[in-house]
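> Prediction below, plus the sequence it came from.
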Amino acid sequence: MSGHSKWATIKHKKGALDAKRGKTFTRLIKEITIASRQGGGDPDANPRLRTAIAAAKAENMPADNIKRAIQRGTGELPGATYEEISFEGYGPGGVAVIVEATTDNRNRAVSEIRHTFSKNGGNLGEPNSVRFMFSKKGIIAIPKEQADEEKLMNIVLEAGGDDLNDEGDTWEIITEPSAYEAVAQAVRDAKIETTMSEITMVASTYTKLEGATANQMIRLLEALEDNDDVQNVYSNFDMDATQMEEVAG
């Protein structure tokens, strides 16, 4: 497991996301609102909304919060009008980075993201400068003590997943986005706890970073993720697991 997925798994382990629950809820509410605006408020007929609601429930978001976010998206309740913006660029060591933002102020978002890149050893690139290196996949990371390989492989095969990878102390299920919801539900039905479960962007190749360059890359990721407009950050960096644990601590 490299880059974004490894980093996200470690942050889950250490409870870093729990400390930012407010940020997590804000990100999910924006996603629900936009999904409702674009595809309607019925999750049965709106796959993006269905996925967003499942993610919100996984974070124990109250049902009333989800309902209000849907109603703001469909126009039943007043609320901010969000715009989706995607940025592509390079981090320390030439690592490819994609940033997905949802904002009510485009100029502010562009200025802040550009500043964050330059302040942390990176720079923004042109559209499609790095996106070709990534493909959208569902990833479900499971601690090995939660389930054995045979049990998980049966879930992958029966629910339509693509692959099951051994990532040291973690199993990693890979799915196509269209199969993600069914596989994630099968894992939940089996009462198996996960450290990460989401649709993300997976790189085709990875760039290994070490020492100060690796630390600078982590600082860039953290700075981007701390921005209130940023929804998701994807990269193709890899680094030694021990160093990543130390940085995450």
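Alright, I've got the coordinates.

> okay, CA-based contacts and neighbour counts for the rest of this
Fine.

> just checking, residue 203 touches residue 98?
No - the pair residue 203 and residue 98 does not pass the contact test of C-alpha atoms under 8 Å, sitting 10.5 Å apart.

> Identify the contacts common to these two.
By the contact definition C-alpha atoms under 8 Å, 6 or more residues apart in numbering, residue 203 and residue 98 are jointly contacted by residue 235.

> One more to weigh against that first structure:
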Amino acid sequence: MGRIFETRKATMFARWNKMAKVFTRITKDIVIAVKAGGPNIESNPALRRAVQNARAANMPKTNVDAAIKRASGQDQADYQILLYEGFAPHGVGILVEAATDNVTRTVANVRFPFTKLGGSMGTAGSVSRLFERMGAIRLDAEGLNAEELELELIDHGLEEMGETTGEKGEKQLLLRCKFADFGKLMSAIEAKGIATASTQSEYIPLPGTLKELPEDQATEVLKLVDMLEQDDDVQHVFHNLA
């Protein structure tokens, strides 16, 4: 086990510190999960993951309950999960995962940052072929024996585990598995009584696809990433900038 690879974040940008955006993203995750699998947390793994993320983000329980209730009603809009592909300046691949109730609005909003900041939208498969979709689970590292945990979880789908840090600099463990094994690995962690800091699916660059850039060019790429993340319809942005 070592320090696990994570795509670089733009430390000069503080947009993800805006709690309202985080709550909006989690609320959409809850709505999508309820629409797909019902409001019962015990029988709906996707909803359980969304609620766990809400707790980790200190989202009030009243907000969580309200989102579940709204999603169970007839008036709640359905969200589509869409994956847009494109290239940032200097050939860096970008995947934009969006949840939207208005595709026309969202595609226009996603295209604008690419056009404005010197990138371009790609065709289906032009960028996604450079990535693998995986399940990602973050755990608070305090009190955990990482080596023992790694050995115990290998039979439950664990592909890789390493050290990382949370939003506040706290030590965490990042576990990854094949996306098909996401539920199995989550169940094994829950059975051990270990609380998760966050869970999500991620698109991880395949070996040999990372782009090394000098700092000034990397900053141009990260400005595009940040502008994309500011859109309310965008859930996650993935890239292969080293």
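Structure's in. What do you need? As the structure is a prediction and not an experimental result, all values here were calculated from the model.

> TM-score for these two?
Structural agreement between the two chains, given as a TM-score (TM-score structural alignment, normalised by the length of the second structure), stands at 0.79; 229 aligned residues with a C-alpha RMSD of 3.2 Å.

> Show me what the top helix by length along the second structure is packed up against.
Longest helix in the second structure, counting residues (DSSP state H): helix 19-37. Helix 19-37 of the second structure is packed against helix 45-56, helix 61-72, with contacts defined by 3 or more C-alpha pairs under 8 Å, 6 or more residues apart in numbering; DSSP states H and E.

> what distance separates that helix from the middle of the whole chain?
For helix 19-37 of the second structure, the gap between its own C-alpha mean and the chain's C-alpha mean amounts to 12 Å (C-alpha atoms, centre = their mean, to the nearest Å).

> Give the aligned range of that helix in the first structure.
The alignment of helix 19-37 of the second structure onto the first structure (TM-score structural alignment) spans residues 21-39.

> average distance between that stretch and the second structure?
Between stretch 21-39 of the first structure and its aligned partner residues in the second structure, the average distance after superposition works out to 0.9 Å, using mean C-alpha distance after the TM-score superposition for the first structure.

> List the buried residues in that stretch.
For stretch 21-39 of the first structure, the buried set under the neighbour-count rule, 16 or more other C-alpha atoms under 10 Å, comprises 23-25, 27-37, 39.

> what's the angle between the longest helix of the second structure and helix 45-56?
160 degrees (axes from the mean of the first three to the mean of the last three C-alpha atoms, to 10 degrees).

> Please tell me how far the residue mapped onto residue 186 of the second structure from the first structure sits from residue 193 of the first structure.
Using TM-score structural alignment, the partner of residue 186 of the second structure in the first structure is residue 181. Computed as C-alpha to C-alpha, to the nearest Å, the residue 181 of the first structure to residue 193 of the first structure distance reads 16 Å.

> Tell me which of those two has more neighbours.
For the pair residue 181 of the first structure and residue 193, the greater number of neighbours falls to residue 181 (23 against 15), based on other C-alpha atoms under 10 Å.

> so what's residue 160 of the second structure closest to, chain neighbours aside?
In space, residue 160 of the second structure comes closest to residue 176 once its chain neighbours are excluded; the distance is 5.4 Å by C-alpha to C-alpha, 6 or more residues apart in numbering.

> Under a three-state scheme, what state does that neighbour occupy?
With DSSP: H, G, I helix; E, B strand; the rest coil as the basis, the three-state label of residue 176 of the second structure is strand.

> how near is it to residue 159 of the second structure?
As it turns out, when the distance is counted by C-alpha to C-alpha, residue 176 of the second structure lies 6 Å from residue 159 of the second structure.

> got it, and residue 6 of the second structure?
15 Å.

> For the second structure, which segments count as helices?
In the second structure, the helices defined using DSSP H lie at 19-37, 45-56, 61-72, 103-116, 146-153, 182-191, 215-229.

> Quick one: map residue 221 of the second structure onto the first structure.
Residue 221 of the second structure maps onto residue 217 of the first structure when the alignment is built from TM-score structural alignment.

> Can you name the residues that contact the closest residue to its match other than its chain neighbours?
Ranked by C-alpha to C-alpha, 6+ apart and with sequence neighbours excluded, the top spatial neighbour of residue 217 of the first structure is residue 92, at 5.7 Å. Residues touching residue 92 of the first structure, when contacts are defined by C-alpha under 8 Å, 6+ apart, comprise 120, 121, 122, 213, 214, 216, 217.

> can we see that at 6 Å?
Under the criterion of C-alpha atoms under 6 Å, 6 or more residues apart in numbering, the neighbours of residue 92 of the first structure are 121, 122, 213, 217.

> same thing with residue 70 of the second structure?
Taking C-alpha under 6 Å, 6+ apart as the test, residue 70 of the second structure contacts no residue whatsoever.
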